[in-house]
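**Student:** please work out how this folds:
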Amino acid sequence: MSDRETYAIVGAGLAGARAAEALRGAGFGGRIVLIGAEPDLPYDRPPLSKEVLTGSMPPERTRLRSAEEWAADEIDLYLGTRVTRLLPAERRLLLAESTGRTGSLRVDKVLFATGGRPRRLAVPGADLEGVSHFRTLADALAVRPHLVPDAPIVVVGAGFIGAEIAACARQSGCQVTVLEIADVPLRRVLGDEMGARYARYHRERGVDLRLGVNVDRIEGDDRVRAVVATDGTRIETSCVIVGIGIEPDLEVAAEAGVATADGILVDEYCRTSLENVYAAGDVANAPNPYLGRRVRLEHWQNAQNQGIAAGRSMAGAAEPYGEVPWFWSDQFDLRLQLAGHISPDHKIVYRGDPDSASFCAFYHRDGVLHAALGINRPREVRAAMRLIAKRTRVDVHELAEEGRDLRKLTPLPA
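**Tutor:** This next block holds a predicted model:
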């Protein structure tokens, strides 16, 4: 492999960073260019809506590596730089820097790890100062000074990002109002029963959670002063934080002719429909052998591990990628972990009291475990992942038995 070869990674988040490291680890000796639209060194996102927001973690601790460590691996960082076009026939990327300068880069292989952009709140006043569409380190640092005792804060969206932000704001002593258009928060991920439990948990801790309500408009002068909800109520506030999901950042890939459908379509080796073009992380829509369908995952685990798989694939050390989906969320004193995927037709078996702060919910169909949700039960969720991966059929009464080692359950005939 010639040292003159250049591999570019578009997107300097977790997936892109791990792909760059994996390329070097797999023996690629050519040039690696990691291109990020943000000016910051590649960083980890989960602390943004938790420790960074509360001030318990300084921004520099979110960095995945230091500048010196990137340089030691001879990985070139193009930060504050956007890719505006991919020209496949010319093997060239067109670039625009935050300073306004433009240029191009000749490449032999490209990985899109562009993640997503926050969905915008399409209402009057959404562009006022003090309204944050929460996604980046800069967003977290801009919101943090507003989280002071008795400050009125409005959070739009009760998904995981919104719920984590609401918990942080409430723990900081803020008066927190959350507006959620659905009648059950987190229904798509957790189902009705667990979504309702989370609503109750937040309300018990002082969050004014309003369901079935959206934003009609945002009022202000030089900055935001109030939110008017669709039910007509007016909520005075000094800060509005919007967390209503992301849209995959795929326009450059699509314009170049890469196949897309709710993300960039890839195979099990992270390859797209164009030769020498790959994708990984939040933007990639990939087949998942454990779910039995294509899926685009916005999870930390997937970004890291699929990024590693993509880097190895680019280097010629490809192995099929597919893992049981897993993620976590910290809210107040609860750590929620979910492995697998919940469907409405699953039956639930509880281990522990579901009204307590420590239990597991196992989701099965005819004794075959498909998902496990744990509240402050990390070991059991980890053990359940093996059962989900193997599609093991078990005695559901054993799932419910406290103290029973999930690794030693009696397998039943399929």
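
**Student:** going forward, measure contacts between C-alpha atoms and count neighbours the same way
**Tutor:** OK.

**Student:** hey, where'd the helices end up in the stretch 151-300 of the chain?
**Tutor:** 160-171, 187-204, 251-255, 300-314 (DSSP state H, counting those that start in this stretch).

**Student:** can I get these in a markdown table including distance to L274?
**Tutor:** As requested, these are exported to a markdown table (distance: least, Cα to Cα, whole Å):
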| stretch | distance to L274 |
| --- | --- |
| helix 160-171 | 34 |
| helix 187-204 | 32 |
| helix 251-255 | 10 |
| helix 300-314 | 13 |
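
**Student:** for F359, find the nearest of these.
**Tutor:** helix 187-204 (11.8 Å; Cα to Cα).

**Student:** buried residues in that closest one, which are they?
**Tutor:** Neighbour counts over helix 187-204 (16 or more other Cα atoms under 10 Å) mark R187, L190, M194, G195, A196, Y198, A199, Y201, H202 as buried.

**Student:** now for that helix, which elements pack on it?
**Tutor:** Counting by 3 or more Cα pairs under 8 Å, 6 or more residues apart in numbering; DSSP states H and E, the packing neighbours recorded for helix 187-204 are strand 208-211.

**Student:** packing partners for the strand it packs on?
**Tutor:** So strand 208-211, by 3+ Cα pairs under 8 Å, 6+ apart, packs with strand 175-180, helix 187-204.

**Student:** one more, please, to line up against the first structure:
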Amino acid sequence: PKLEGICYYRTLDDYLWVKERISAGKSAVIIGGGFIGPEMAAALTENGMNVSMVFPDEYLCRNILPDYLARPLENKYRDRGVSIHCFDRPEGFAAKDDMVITRTERGKEIESNMVLICIGIVPEVSLAKSAGLHVADGIVVDEHLQTSHVDIFAAGDAVFFPNNAIGRMTRFDHWDNAIHQGRTAGRNMAGAKEPYLHISYFSSQLFDFYYEAIGEIDPSLNTYADWQRDKTGVVYFLRDITIRGVLLCNMRGRINAAREMLDKRIAPENLHAAIR
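**Tutor:** Predicted coordinates for the structure are as follows:
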């Protein structure tokens, strides 16, 4: 049975549940250190809560940020009072009065007023399955957002589509993608036959560090950082000298310029001041 005080953070109702329980001096455990977890930890900390994080990776945002950005960011979380438990996972939860005890695989017991499970979402595809549509990691569509049924189109977070930016099928859980896919699907249902070519971005605010990212954001790629000043600048993700992704750090209003840089072949030494 689900314990009172534990929230699997996925929906608007979950947001409202958390909002009602935010109170300075109370405590929260965040499970997950990828995208939503760090956002939630920063927001709760700024609202005066005592926050602990538990995640299996070596450091925060490991699948998004290069280590030379992620590690200083994690240090900022520690400086703000966030207790970081990396290389660890929850093993179980128990109730204690009005608190929740989180027990981890490494033997930690963390007491808190609430536990937020921030480990991503699973697409809701039951309707698509019942309709006989092809389903994989979401509702499978072609470049026109047409499903395996000729008269059914799909768009949004639950869609598994050919992503032109990274050259493979993927889902993209972000409002920018949902809006543009919806428009394209609507036009195609009316007979336009337009391929979906929009390259969507995502963004995050983590204390005073804001980023926008577009394209193939993969820390295993080679990167080139073009800093204007401390932690303000552009990080390029490169395959050979081809720009596959762009990360804008504390630079707002430049996403269209970043989008135009994708797939250009530019030697790193020539990327200085390419986006300002």
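
**Student:** TM-score them against each other, please.
**Tutor:** TM-score for the superposed chains, counting by TM-score structural alignment, normalised by the length of the second structure: 0.91, backed by 276 aligned residues with a Cα RMSD of 2.1 Å.

**Student:** on that earlier part again, CSV for the buried residues of helix 187-204 of the first structure, including distance to I244 of the first structure?
**Tutor:** Shown next, in CSV, are the buried residues of helix 187-204 of the first structure (distance: Cα to Cα, whole Å):
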residue, distance to I244 of the first structure
R187, 14
L190, 16
M194, 19
G195, 16
A196, 19
Y198, 17
A199, 17
Y201, 20
H202, 18
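
**Student:** and those, which is closest to S356 of the first structure?
**Tutor:** The nearest one, if we look at the buried residues of helix 187-204 of the first structure relative to S356 of the first structure and count by Cα to Cα, is Y201, at 10.2 Å.

**Student:** tabulate the helices and strands packed on strand 208-211 of the first structure (TSV), appending distance to I348 of the first structure.
**Tutor:** Compiled in TSV, these are given as follows (distance: least, Cα to Cα, whole Å):
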stretch	distance to I348 of the first structure
strand 175-180	26
helix 187-204	10
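
**Student:** what lines up with N222 of the second structure in the first structure?
**Tutor:** Residue mapping for N222 of the second structure onto the first structure gives K347, with TM-score structural alignment as the criterion.

**Student:** from memory that match sits against H364, does it?
**Tutor:** Yes. If you go by Cα atoms under 8 Å, K347 of the first structure and H364 touch, sitting 5.4 Å apart.

**Student:** look at the two and report which has more neighbours.
**Tutor:** It is H364, of K347 of the first structure and H364, that has more neighbours when counted by other Cα atoms under 10 Å, with 22 against 16.

**Student:** any idea how far the residue mapped onto the more buried one from the second structure is from A258 of the second structure?
**Tutor:** Matched by TM-score structural alignment, H364 of the first structure corresponds to L238 in the second structure. Per Cα to Cα, to the nearest Å, L238 of the second structure is found 13 Å from A258 of the second structure.

**Student:** roughly how far does the residue most central in space within the second structure sit from P90 of the second structure?
**Tutor:** Taking Cα atoms, centre = their mean, the centroid of the second structure lies closest to F35, which sits 3.8 Å from it. Look at F35 of the second structure and P90 of the second structure: by Cα to Cα, they are 18 Å apart.

**Student:** over to H134 of the second structure?
**Tutor:** 34 Å.

**Student:** how about the residue nearest to the centre of the second structure, what's its partner in the first structure?
**Tutor:** So F35 of the second structure corresponds to F160, using TM-score structural alignment.

**Student:** look up the closest residue to that match, ignoring the ones flanking it.
**Tutor:** Leaving aside its sequence neighbours, F160 of the first structure sits nearest to S329 (Cα to Cα, 6 or more residues apart in numbering; 6.7 Å).

**Student:** helix, strand or coil: sort out that neighbour for me.
**Tutor:** strand (DSSP: H, G, I helix; E, B strand; the rest coil).

**Student:** tell me if I'm right that it and A163 touch.
**Tutor:** No. The pair S329 of the first structure / A163 is not scored as a contact, 9.0 Å apart, by Cα under 8 Å.

**Student:** so which of those two has more stuff around it?
**Tutor:** Higher neighbour count among S329 of the first structure and A163: A163, with 28 against 18, using other Cα under 10 Å.

**Student:** re the thing from before, H134 and P90 of the second structure: which has the busier surroundings?
**Tutor:** P90 (19 against 15).

**Student:** show me what the more buried one lines up with in the first structure.
**Tutor:** In the first structure, P90 of the second structure lands on V215 (TM-score structural alignment).

**Student:** do the same with K108 of the second structure
**Tutor:** Checking TM-score structural alignment: K108 of the second structure goes with T233.

**Student:** measure its match to I75 of the first structure for me?
**Tutor:** T233 of the first structure is 53 Å from I75 of the first structure, by Cα to Cα.

**Student:** neighbour count: the two, which is higher?
**Tutor:** I75 (20 against 12).
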